[in-house]
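> Make a model of this:
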Amino acid sequence: MDIEKMESKFRLMLNLLKNITGNDKERMSHYLSEFVEKQGMSTFDVVTQNILISMFCVLISIGSFGNSLVCIAVIRKPQMRTARNVFIVNLALSDLTLCLFTMPFTLAGVIRKDWNFGMFMCKLVRAFQATNVFVSTMSITAIALDRYQVIIYPTKENMQKVGSVLILGGIWLVAFLMATPMFIYHDAIDLIPPDYGITLKVCAEVWPIAIGGFIYTVMTMLFQYVLPIVIVSAAYARICRKLEYRMVSHASATKDQRRRQQDERRKRKTNQLLIAIAVVFVISWLPINIFNLYMFYMGSHSKITSEQEYIIFAVCYMMAMSSACSNPLLYGWLNDNFRKEFNDLLCQNRCIGAIKRFTARPERNSVPMVIYTKTQQSEVERKNSQNNVHVPEASAATQVEHMALSVGP
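This is a model prediction of the structure:
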């Protein structure tokens, strides 16, 4: 938002209100409310609000669930606490913080179009969000470089936990320093003095020089977007070429067609995964970077209204935060070890067994059934029957001897 442009408009409106005779604050508030609505600073309609709230809630729920699974999977299993997985957990923690802490405040600001959480929270939320965004992108870069080192130089000694922890400390320190201007130059600004009966505060950047915001946006785009793309793309391209070379060497050394096909499928799957990681990162963060550059560059010359600005920002912001939902899939679920832990956490086998037991037909208890069958007549009995000779009825003991017992299924 161009704060200077909005402030100039409100100052003009306040000067016009001074011509109102008497201290009719109710009339002033009425005129100000209408003016605020015309400037697009009023709340959205119900349908737009519900759509935005629903989309934000879906992103928050999916991102929180996926990143929580990644963290729990590493915490509960000592075998998962490797130096390589430390970077994945760090990525999950930063994305989880974005989902649980900063996204709700951003949603409230977009829906209400003002800021009612005070100056300190304005500074803290914006700085914390910037810090976690920097940590997330630098963690993605660190994961790419770690994979590059393992595959391209497999004979070198792998990174130990101490080294990975030191790298993580450096990542957080650099991210904090880069986000410091967001804490210093953000402030909760009163667009309308409270004396006029209507309060309108916004959380916005106030730089000491006019071009300060644009310079910071360009630097942020270079270090948070362009540089990670270059590093990740170069590392994964080199990995793909290395895997291709190994496949050719292996194919020339063996005659096993089935083994070559399996290796080819594995290589294709790996390449697709690496390409997907780079493409998802580019698509997720491109809109918000372009939007920020445009708004800071155009300033008061922007043709976008305030309401359109909030809508466009919300869409671009959700696309950027969608990376918090895709990262657990790309770095967790598509990893065999993490996928196994996810299955255990979700008790897949036990749940499937419970579903089968619930839906299966209950087994009937085996109940003895006594079936009386007609026994075959002996030769003497047949002759007596033909001669109409009376034969006494068999006793109970004799009948039992001719029983046939059957157990029901």
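> use CA for all of it now, contacts and neighbours both
Noted.
> doesn't L405 fall inside a helix?
No. Secondary structure assignment (DSSP: H, G, I helix; E, B strand; the rest coil) places L405 in strand, not in a helix.
> what residues are up against it?
Taking C-alpha atoms under 8 Å, 6 or more residues apart in numbering, we find L405 in contact with P368, M369, V370, I371.
> and if we set it to 10 Å?
If you count contacts by C-alpha atoms under 10 Å, 6 or more residues apart in numbering, L405 has them with P368, M369, V370, I371, Y372.
> Wasn't the third one part of a helix?
In this case it means V370. No. Using three-state DSSP, the secondary structure at V370 is strand, not a helix.
> That one: what's its closest spatial neighbour, skipping adjacent residues?
In this structure, V370 finds its nearest non-sequential neighbour in L405, 5.1 Å apart by C-alpha to C-alpha, 6 or more residues apart in numbering.
> Give me the distance between the one you found and A397.
Look at L405 and A397: by C-alpha to C-alpha, to the nearest Å, they are 16 Å apart.
> quick one more, to check against the first:
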Amino acid sequence: MDFAALSFTAFSIFGIFGNVVSILALSRSKRLRNATTAFIINLCAADLLLCMFSMPMSALSFFERRWNYGESLCILFPLLRYSNGAVSLESIIAIAVNRYVLVVYPNLYQKIYTATKVFLMIAAIWVLTLITLLFPLLQLWGMFGYDPRVGTCTILPLNGKSPKTFYYILGFVLPSVIFVFCYSKIYCVVHRASEALRKNSLPMKEMNTVSFSKTTCCFNKRYRHAEESGEKRERKDLRILKVLIVLFLSFVFTFLPVSLVKIFKKEDDFPILNIFGYLGIYLSSIINPVIYIVMSREYRRAYSELFAGEQASNSSISSRRPNTT
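Here you go, the predicted structure:
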């Protein structure tokens, strides 16, 4: 219990700092004003709320081995924890679908992801999440309350029925299916593009050694330009795929333990695994910004601008080749 409480406290401190910095850096960057960034900021906002309220309250309840903060907070605590966790998951799904459309259907991307539609998508994420949690809030299907088995306030059965198992199945299975679908499609597109470039490289080399006419030279220039554009697009799509794979692996690592415990109702049999399950959920709220910093040059530039200032960042960027994720 003490280890869990100390971990929640540390996660809260690092999570608040990381998500606040991420929101400031990404919102201030003019180069990153796109749909993907909007979903990432929404993800960081949900994680920030989790770090500011749910983690400290979890730490206190684990330290004290009981709930000493009244019935109202015992309802608000799981409501915010479940809603913020759901919004975080749905934001990751939205990012995956966004990257899928960009790679697989690039001609439709600008039509689908306009500023208004992105705003409506983000609003829908929050509204649908809150509607789903109205069932235990209004005691229509389960109820919010204190569970002595896990030492915290959560969703309890009402008349022998509870939506908790359904929430965890939906929260793990649905993202997994969407992630696998999007990633496999992106991989197929990237693989086909790579094969096409390799097949076209041989005729290009042969053409350069045979014909030196003006017309052929012009054609070769256009061909080389198209080939370079294709290679650049392939590299960009490959980077997108890598980021999505890392996000998926982190999702599985952080959500699988608690999902197994809750789905199979093993809180009493494996209390340690239940605690580590909560640690995994909270850990997911602080590692998402790290993933984007490590794997995206553009996001690293945004953080650089925030800390070093616009002038210092521009001088360092000018020495690098521009690239996007």
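> related to what we said a few turns ago, could you dump the contacts of L405 of structure 1 into CSV with distance to S94 of structure 1 and neighbour count added?
Formatted as CSV, these follow (distance: C-alpha to C-alpha, whole Å; neighbours: other C-alpha atoms under 10 Å):
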residue, distance to S94 of structure 1, neighbour count
P368, 66, 10
M369, 68, 11
V370, 72, 12
I371, 73, 11
Y372, 77, 12
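> center of structure 1, which residue is that?
Structure 1 has C325 as the residue nearest its centroid, 1.7 Å off, counting by C-alpha atoms, centre = their mean.
> That residue corresponds to which position in structure 2?
Aligned counterpart of C325 of structure 1 in structure 2: I286 (TM-score structural alignment).
> thought that match was touching S12?
Yes. With contact defined as C-alpha atoms under 10 Å, I286 of structure 2 reaches S12; the gap is 8.4 Å.
> Quickly list what's touching both of the two.
Both I286 of structure 2 and S12 are in contact with G18, D47, L48, L50, C51, where contact means C-alpha under 10 Å, 6+ apart.
> What about these, which are in helices?
Taking DSSP state H, the ones among these that sit in helices are G18, D47, L48.
> all strands for structure 2, in order.
Listed in chain order, the strands found in structure 2 under DSSP state E are 143-147, 152-156.
> what's the most buried one of the ones you listed?
strand 152-156 (a mean of 22; mean count of other C-alpha atoms under 10 Å).
> ok, residues contacting that strand?
57-62, 65-67, 71, 73-79, 81-82, 136-137, 139, 141-148, 162-165.
> Can you say which of those are buried?
Among these, those buried by neighbour count (16 or more other C-alpha atoms under 10 Å) are 57-62, 66-67, 74-79, 81-82, 136-137, 141-146, 162-165.
> show me what contacts the aligned residue in structure 1 for F181 of structure 2?
Matched to structure 1 by TM-score structural alignment, F181 of structure 2 sits across from A234. Going by C-alpha under 10 Å, 6+ apart, A234 of structure 1 touches A144, L145, Y148, P228, C240.
> which parts of stretch 268-285 of structure 2 are buried?
In stretch 268-285 of structure 2, counting by 16+ other C-alpha under 10 Å, buried: L273, N274, I275, G277, Y278, L279, G280, I281, Y282, L283, S284, S285.
> Contacts only, for the second one.
So the one you mean is N274 of structure 2. Per C-alpha under 10 Å, 6+ apart, neighbours of N274 of structure 2: V150, P257, V258, S259, L260, V261, K262, K265, K266, E267, D268, G280.
> now the fourth one: how far from L60 of structure 2?
The one in question is S259 of structure 2. According to C-alpha to C-alpha, S259 of structure 2 and L60 of structure 2 sit 23 Å apart.
> Which residue in structure 1 aligns with S12 of structure 2?
Looking across to structure 1 (by TM-score structural alignment), S12 of structure 2 lines up with I60.
> which one of the contacts of N274 of structure 2 sits closest to S88 of structure 2?
G280 (13.6 Å; C-alpha to C-alpha).
> wouldn't that closest one be in contact with T254 here?
Yes. Under the criterion of C-alpha under 10 Å, G280 of structure 2 makes contact with T254 at 4.1 Å.
> For the shared contacts of I286 and S12 of structure 2, pick the one with the most neighbours.
D47 (32 neighbours; other C-alpha atoms under 10 Å).
> Please name the nearest non-neighbouring residue to the equivalent of it over in structure 1.
In structure 1, the residue paired with D47 of structure 2 is D95, using TM-score structural alignment. Distances taken as C-alpha to C-alpha, 6+ apart put A324 closest to D95 of structure 1, at 5.1 Å, once the chain neighbours are dropped.
> Right, I'll call it a day here.
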